[in-house]
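Peer 1: okay, predicted coordinates and the sequence, questions at the end:
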Amino acid sequence: MRDYIKKDPWNIIEESFDPALNRISESIFSIGNGKMGQRANFEEKYSGSTLRGSYVAGVYYPDKTRVGWWKNGYPEYFAKVLNATNWIGIHVNVDGEELDLATANVTNFKRVLNMQEGILQRSFVATLSSGKQIEVQSTRFISIVDTDNAVIRYSVKALNFSGKLRFTPLLDLNVVNQDSNYDEQFWTEISRNAAQGTASITGETKKTAFHVACAFKLGMEYDGDDALYTIAPFSQDKLVGNTVNLTIVENQTVSLIKYVAVISSLYADKANIQGVAEASVAAAYAKGFAAMLTEQRAAWAKKWAECDITIEGDVAAQQAIRFNILQMNQTYTGEDERLNIGPKGFTGEKYGGVTYWDTEAYCLPFYLKTADPKVARQLLVYRYKHLGRAIENAAKLGFKHGAALYPMVTINGEECHNEWEITFEEIHRNGAMSFAIYNYINHTGDVGYLAEYGLEVLIAISRFWRQRVQWSDRRNGYIMLGVTGPNEYENNVNNNWYTNLLAQWTLNYTRESLAQVKVNDPQRYAEIVAKTQLGAHEDEETIWADVAAKIVLPIDEATGVFIQHDGFMDKELLPMTAIPKGEYPIHKHWSWDRILRSCYIKQADVLQGIYNFEANYDKATLKKNFDFYEPLTVHESSLSPCIHSILASSLGYEDLAYKFYLRTARLDLDDYNHDTDDGLHITSMAGTWMSVVEGFGGVRVQQGVLHLNPSLPKQWQGYSFRITFRGALLKVAVKANAIIIENESDQKLSMQVAGVEQHLAARQTLNLAR
C-alpha cells in the first residue's frame, strides 16, 4: 500500500515528483470521454520510466495467440486496444537545453486531477544544468462536449534569465504497446500533412485496417511585451509537427495552446478521415480554449448532479468514491452500441482493453442507477449484436442447434482469451449475460426489451446450459463437470454451485420470458419461435424445466452451507490468517499446484451467487455462508471486496463492511495490489459504487419495487447518493437519526424504506426517522 495522494474531496493531488511513482501516477491521473482516453504522460520529453498510452475506443489489433500446445477451440488471437498516435507531445528547449524531468532538478511539482470538472493540471519549477529556471503550468482535458477534441494549454515562465525558448508540438505515430507479441508495431502511416500552426497524420492498424486521424492547431498567448516568434512545420516518417521559436524575457510567461482532434474510421469515411480531423480541430480552435473549458465544466456539473455521492467526516472515503465515479463516466457513455468497457478502461494496456463478464456483473448496476436507461440498454444491445458470434463460439466447442457461449474476452463478439481453464471452463459468464437482461428490465420496467432483443439471447444461452449438463444416475440429477467458477483459484471442478445456480435460474427465467412475450406480443413471439426454431429438435421448454428442477446444487447437510463445488469440503479448511504474512499475495509466492489444492478463494464465488439472488435467501442462510467463506477469501481479484462489503452491510457487520469498502474504494489511489502502474481497475470501481449504494444504502429492486434500508458507518457523520429509477431522480441522504429522500424529478414513486411503504410525489421530500 502506498499513501502519497493528498486527501481532498474533489481533487486528486500529487505534491512532489518521485520518478519511482511516475507510472502509478500516469494511471491515476488518466482522463477520457468514452471515445478516447489518455494516460497522464508528460507533454515534454521524458527519459525516465513511463508507459505511453493514448487510446481510441473500438480500435484494436488481433495479437497472435502464443501457446506451447494448441488445443481445439483455442482462439487464434488475443484482441487488444492499441496505443495510438501520441497527440500530447510538446517538447521544450531552453537556449539549447531540452526539458526532461528525469534529468532536471524538479521542485514545486504539483499534479491535480480536478474531478469536478474533468481537468488535469500540472505545475513545477525545473532547474536545468545551466542553472536556468523555468516554471511550467499545463492544463489538459478531453472534451465530453466535443467528443473528438482535446486541448492542452502549456505555459512556460522564465524565472531567472532571458533567452531563446522553443516549443515542438507534435503528433507521433511511432508508438508501441508494452505487451505486444514479438515487439511488433501495429500501425502503418497512410498520410501526413504539416503547415504553419497545424499538422495532421493518419495511421492504419495492421490486419484490422482501422484508420485513425489526428490533427492539431496552435494558438499562442503571452504577457508583457509582444513575444517574437516564428512557426515552422516539419514532417517525417510517422511524425509531424511544428517548431515554435521565440524570445522570452525574465519573468515573462508564454503559453502554447494545442487544440487536438482524434477521429477513427468508426465515425468517418476512410477516404476523407484526415480532412474530417482537420475540420474538427479548426472548429475547436475557432471556439477557443475559454469557451471549451466553460462547456466542459457545465457538462461535468450536469453529470455530477445525477450521480454524485457525498460522505461527511471521512475525506479519504469521499475522495475515493468520487474518483471511482469519475473514471466510470470517463470510460463509457452509452452513445455507441459498438463500444463496451475494458477492465482498465483508457488507463493502461493490461487485459487488452477488451470486454469481460465484469461489464454485466459490476458495471451495469452503476449505469442502471446513475444514467438514462438507454446507456445500460446499449450494453445489452452490444451483446445482442454479438449473439451470432456467441453461437459460433459454442459451435467450435461442439454445441449445436443455436446454443450460445458468450466469450470470456472479446471486442467483436469472437472469443479471444487463450488460457484453457478460462476459455473453455469459466462458462458462468453466460449466466451474467442472462441475469443482466433481468436486471435491466427489473430496474427500468422496459419489458419491451424482452421481445425486441432479450428473448433470443435467453433461448440461445438456455440451449447451451441444457447441452452442457449431463444426467447422473448416482446423483439422481443433472451435473456439470469440468468448470471454473468466479474463483479462478480452483480449475476444472465439478458442480460449481455458482455456475449451476445461474444455469438453473436462466432456464427458469427463459421459460417465464417466453410465456410473457407470448401473451404481450404474440406476433413477435411467433417471429422468434420461427427464427430460433424453438422446439424443432426436441421439446425444449419441458426439458429446460426438468434440468432446472433436478440440477445438483451441492449443500453441506450438517451446516447448511452451500458447497462451492464437489470435493471442496475435503480440503484443509484453514482461514486465510494461517497464511504467513510474507506469502501474500499467494499467486506471487505459491506454485499454481499449491494454490489449486488449497481452500483459498480468489474472489467471491458462492457469495456472488447469494448476492445476485439475495431475496431468495433468509438472513440465517446468508450469515452461515458468509461466516464460512469470508475467512477463506484472499481477495486477490479486485472484484471481490465489493461483494463482501455489500453482504456484510446486509448482515449488520459494520466493521467488515467498511473495511472491504475502503479496500475496493482506494484500491488504485493507494496501490493496494502494487499493480496500479499498468492501469486502473475500472470494473472494480463500479463495485465500489455498489458498496455504498447497495451496501450502506441498502438499495435493492425486488419485483420492480425500489427498496432502501440504509445504515451509517460509524466512521461517517452522514452520506448521500443519487439514483435514477423508472424516470425518477432521487437524492437519498442518511444522517445519524434521519433518512431524507428528495425527489428531484417530476415522476412520482412508491417505494419501501426499511420495510415500510412510502409514497413520494414529484419534487417532494420525505424526512424519516432512523
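Peer 2: Now that the structure is in, tell me what you want to look at. Numbering: from 1, shown residues only.

Peer 1: contacts and neighbour counts: CA atoms only from here.
Peer 2: Will do.

Peer 1: could I get the full set of helices for the stretch 251-400 of the chain?
Peer 2: Listed from the start of the chain, the stretch 251-400 of the chain has helices (DSSP state H, counting those that start in this stretch) covering 273-287, 289-307, 315-331, 358, 364-370, 373-385, 387-396.

Peer 1: what does the stretch 601-750 of the chain give?
Peer 2: Here the stretch 601-750 of the chain has its helices, by DSSP H, counting those that start in this stretch, at 606-612, 619-629, 640-651, 654-665, 682-690.

Peer 1: so which of those is nearest Ile739?
Peer 2: Closest of the helices of the stretch 601-750 of the chain to Ile739 is helix 640-651, at 16.8 Å (criterion: CA to CA).

Peer 1: what packs against the closest one?
Peer 2: In this structure, helix 640-651 packs against helix 606-612, helix 619-629, helix 654-665, helix 682-690, with contacts taken as 3 or more CA pairs under 8 Å, 6 or more residues apart in numbering; DSSP states H and E.

Peer 1: sorry, back to before: dump the helices of the stretch 251-400 of the chain to a markdown table, plus mean neighbour count and distance to Ile643.
Peer 2: Written out in a markdown table, the entries for the helices of the stretch 251-400 of the chain read as follows (neighbours: other CA atoms under 10 Å; distance: least, CA to CA, whole Å):
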| stretch | mean neighbour count | distance to Ile643 |
| --- | --- | --- |
| helix 273-287 | 20 | 44 |
| helix 289-307 | 17 | 21 |
| helix 315-331 | 24 | 16 |
| helix 358 | 21 | 13 |
| helix 364-370 | 23 | 13 |
| helix 373-385 | 20 | 21 |
| helix 387-396 | 21 | 28 |
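
Peer 1: one more structure, for comparison:
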Amino acid sequence: MKQYLKFDEWSIIEEGFDPENHEVSESIFSIGNGHMGQRANFEEDYTGKSLQGSYMAGVYYPDKTRVGWWKNGYPEYFAKVLNSTNWIGLKLEIDGENLDLAKVPVREFVRTLNMKEGFLERSFIASLPGGKEVQINAKRFVSIVDKEIGAIRYSITPVNFDGELKVTSYLDADVKNKDANYDEKFWDEVTKEVTTNTASVTVITKKTEYVLCSTMKTELVHDGLKVAFSPEVSEKEKYVAHTFAHSLVKGKETVIYKFAANVTSRDHEASTLSTVAMDRLQGALAKGFEKMLVEQAEAWGEKWKESDIVIEGDVSAQQGIRFNIFQLNQTYTGEDDRLNIGPKGFTGEKYGGSTYWDTEAYCLPFYLSTADPKISRNLLVYRYKHLQKAIENAEKLGFTDGAALYPMVTMNGEESHNEWEITFEEIHRNGAIAYGIYNYVNYTGDKSYLGEYGLDVLVGISRFWAQRVNYVPAKDQYMMLGVTGPNEYENNVNNNWYTNRIASWTLEYTLSAMDYLKDTDKARYDELQSKLTFTDEETSKWVDIIEKMYYPYDEELGVFLQQDGFLDKELIAVKDLDSKHLPLNQKWSWDRILRSCFIKQADVLQGIYFLNDEFDMETKKKNFDFYEPMTVHESSLSPCVHSILACELGYKDKAYEMYLRTARLDLDNYNNDTEDGCHTTSMAGTWMSVVQGFGGLKVRNDQLILNPFIPGEWNSFSFKVVFRDALLNIKVTADTISITNETAATTPVIIHGTKYTVNGNDTLSVQY
C-alpha cells in the first residue's frame, strides 16, 4: 500500500513527479468513454518507464496458445486487448532541447483527474539547459458526447526567456503490447495520408481484421490569437506527422490544440472509415475545444445525477467511491450489446479478454440501480448472443445435447483463457451468469426477459450442470469432482461447496422460470420447448440432482466446508502470519499456496452473499467468522463481499475496513499491481459495499428493502437508485433515513422491517 495522492472529493490529484509512481498514475488517471480509452501517458516524449496504452472497445488479437496434445479442448488462443494508435503524441523541442520529463528537472508538477467534468489536466515547470524555465499546462479528454473524438489543449509559456519552439504532432500506429511474445506487433498498415491540413493513418489487425482509422488536426494559438502555419509533413510505416516552428515570447502563452478522430470497422464499413473519420474531425473542429469541454461537463453532470454517492465527514472514502463510479461510467455505456466490461477497462492490457464472470457477479448491480434497465439488459443479451459459442465450448470438453459452458475469458463467446485450472475447472462462472438473469428479473420486474432470452441460456447452463455432476450410488448423492472455486488458491478439488450450491440453485431457478412461463405465456413456453427439446424426463433428472446434491459440512464447527479436504489443512489466521509473506502471490511458490489454508477471495461467503435469504444469521456469522480470518483478499473482488456481509452481521469496524480496501484498492495500490491497469470490474463492488452493505439494500418480492447503518467515521451518506419507475435519493444519518422520490411514481419501501410508501416527488423521513 502506497498513498501518494491528495485527498479531494471530486478530483484525483498528484502533486510532485516521482518516476517510481508514474506507471501507477498512468493507470489511475486514465480516461475513456465506452468507445475508446487512453492511459495517462504524457503527450510529450517520455523516455522513462511507461506503459503506453490507447484502446478501442472490442478490438482484440487472438494470440495463439501452444499446449501439449493432452489438453484436448484447450482454447486455441489467448485474447489480447490491443494497444492502438497513439493519437496524443506531441514532440516538443525548445531551442533545440527535447522536452522529456525523464531528463529535465521539473517542479510544481500537478496531475489532476477532474471526475466531476471528465477531463485530465497536468501542469509543471520544466528547467531546460541554461536556466530556461517553461510552464506547461496540458488538458485532454475523450468525449462522451462525440464518442469517436479525443481532444488536447497543450499550453506552453516561457517563464524567463524568448525562444524557438518546434512541434511535431503525430499519429503513431507502429505500436506493440507489453505482453506481446517476442515483441510481436499486431497491426498492419492499410493506408496513410498526410496533407498540410490533416493527417490520417489506417491500420488493420492481424487475424481478426479490425480496421482503425485515426485522423488528426493540429491548431496553434499565441497570446489568444490563432496562428496560421504551413507544417512540414512526414510519414513512415504506420506513422504520419506535422512539424512546425513558432517563436516563443517570455510570459506569453502559446497553445497547441490537437483533435483526433478514431473510428473502427466495428461501427462503419471499412471502405468508408477515412470519410467518416474526416467528418467526425470536422464536426469537432467546428465546435472547438472549449465548447466540447462544456458539453463534456454537462454530459458528466447527467451521469452523476443518477450514479453519485455522497459521503460527508470522510474525504478519503468519498474520493474512493467517486473514483470507482467514474471509471465504471468511463468503461461501459450500454449502448452496444456487443461490448462488455473488461477487468481493466480502458486502463491497461492485463487479463486480455473483455469479459469475465465479474460482469454478472459484480458489475450488473451497479448498472441495474444507476441507469436505464436497457443498459443492464444489454449485458445479459451479450451472453444470449454467445449461447451457441458456449454450447460449442462445452462440446470441446465432451458435453452434449445443448449443454453450455460459458467461457472464463472471452471476446466473442469462445473461451480464450490459457490456464488449465481456470479453463477447465473454474466452472462456477456458469452459475454467475444464471444468477445475473435472476438478479435482473428480480430487480427490474422484467419477467418478459425469461421468454425472450433468459430461458434459452438457463436451459443450456442447467444441461451442463446435469452432465457435470457425478452420481455416487453408495451414497445416493451427486458430487462435483475436479473443480476450482472462486478461491483460486485451491485447484482441482472435489465438492467445492459454492460450485455445488450454485449448480443446484441454477437448476432450481431454471425450473421455476419454466413454470412461470408455462403459467403466463403457454404459447411461448411451447415454442421454447419445441426449440430446446427439453422433456419431463430431463427435468425430472434435474429435480433428482437438486434433492440429492452433496454439500460438504462440518457439524462441530457448523460451517459449510470450502471443499472436502479443507479441514485437513493447517488452519492459520492471516493475522498470525508474518507480514513479510504478503502478498502471497508475490512471495510464495504456487505449490506452497495451494497447500495452505489461505483464501484469495470470498468462496463459501460468495454463495452466502448471492443466496443470502437462504441462510439464517447464525449460519452467516459462523461461516464469516471461520473463513474471513484466513482470507488474504488478494483478489480485487474480495473485500466488497466481506464488507457487505460484515454490515449485515453488525461488524462495523470490519465493514469499514473492507470498504476502504475496495474503494481505495487502486488509489493506494493495496496489492502492488495497479501499474498494469485499474481493477475496473471490482470497482462495482465498491458501489455494492455502500448501497448493499451500509445501505442494506435488497429487493424481495418486488419490494425495495433498506436496512442501513452508518460507519462511525461518517456524518452521513447518500446514494441514488433507479428502482422500477422511480429515482430515489436515499440519505442516511446516525438516526434518520430520508428518501426523496425524484419522480412521480409512488414507491413502497421496507425500512428495518416496517413498510412505508414514498409518494411521487416527495420525501419520506424515518427515525430509527
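Peer 2: Yep, that arrived. None of the values given here were measured: they were computed from a predicted structure.

Peer 1: sec struct for the nearest residue to Ser274 of the second structure once chain neighbours are set aside, please.
Peer 2: Beyond its immediate neighbours in the sequence, the residue positioned closest to Ser274 of the second structure (CA to CA, 6 or more residues apart in numbering) is Cys213, lying 6.4 Å away. Going by DSSP: H, G, I helix; E, B strand; the rest coil, the secondary structure assigned to Cys213 of the second structure is strand.

Peer 1: distance of Cys213 of the second structure relative to Gly150 of the second structure?
Peer 2: When CA to CA, to the nearest Å is applied, the distance between Cys213 of the second structure and Gly150 of the second structure equals 13 Å.

Peer 1: okay, and the common contacts of these two?
Peer 2: With contacts defined as CA atoms under 8 Å, 6 or more residues apart in numbering, the residues adjacent to both Cys213 of the second structure and Gly150 are 261-262.

Peer 1: show the end-to-end separation of stretch 204-214 of the first structure, please.
Peer 2: By CA to CA, the extent of stretch 204-214 of the first structure from end to end equals 12 Å.

Peer 1: can you list contacts of it?
Peer 2: Among residues not part of stretch 204-214 of the first structure, those counted as contacts by CA under 8 Å, 6+ apart are 59-62, 85, 87, 171, 186-190, 200-203, 260-266, 270, 273-274, 277-278.

Peer 1: equivalent analysis for stretch 394-409 of the first structure, please.
Peer 2: By CA under 8 Å, 6+ apart, the residues outside stretch 394-409 of the first structure that reach it are 72-73, 354-357, 387, 389-393, 413-417, 422-423, 426-427, 429-430, 433, 459-464, 467, 532, 537.

Peer 1: quick one on the thing from earlier: mind checking which of the contacts of stretch 204-214 of the first structure land in strands?
Peer 2: 59-62, 171, 187-190, 200-203, 260-264 (DSSP state E).

Peer 1: what residue is smack in the middle of the first structure?
Peer 2: Here the mean C-alpha position of the first structure is nearest to the C-alpha of Ile682 (CA atoms, centre = their mean), at a distance of 3.3 Å.

Peer 1: got a list of what that residue touches?
Peer 2: Ile682 of the first structure is in contact with 324, 327-328, 342-345, counting by CA under 8 Å, 6+ apart.

Peer 1: just give me the match in the second structure for it.
Peer 2: Matched to the second structure by TM-score structural alignment, Ile682 of the first structure sits across from Thr680.

Peer 1: cool, and Glu540 of the first structure?
Peer 2: Alignment of Glu540 of the first structure against the second structure is given by TM-score structural alignment, with Glu538 as its counterpart.

Peer 1: and for that match, the neighbour number?
Peer 2: Neighbours of Glu538 of the second structure under the rule other CA atoms under 10 Å: 12.
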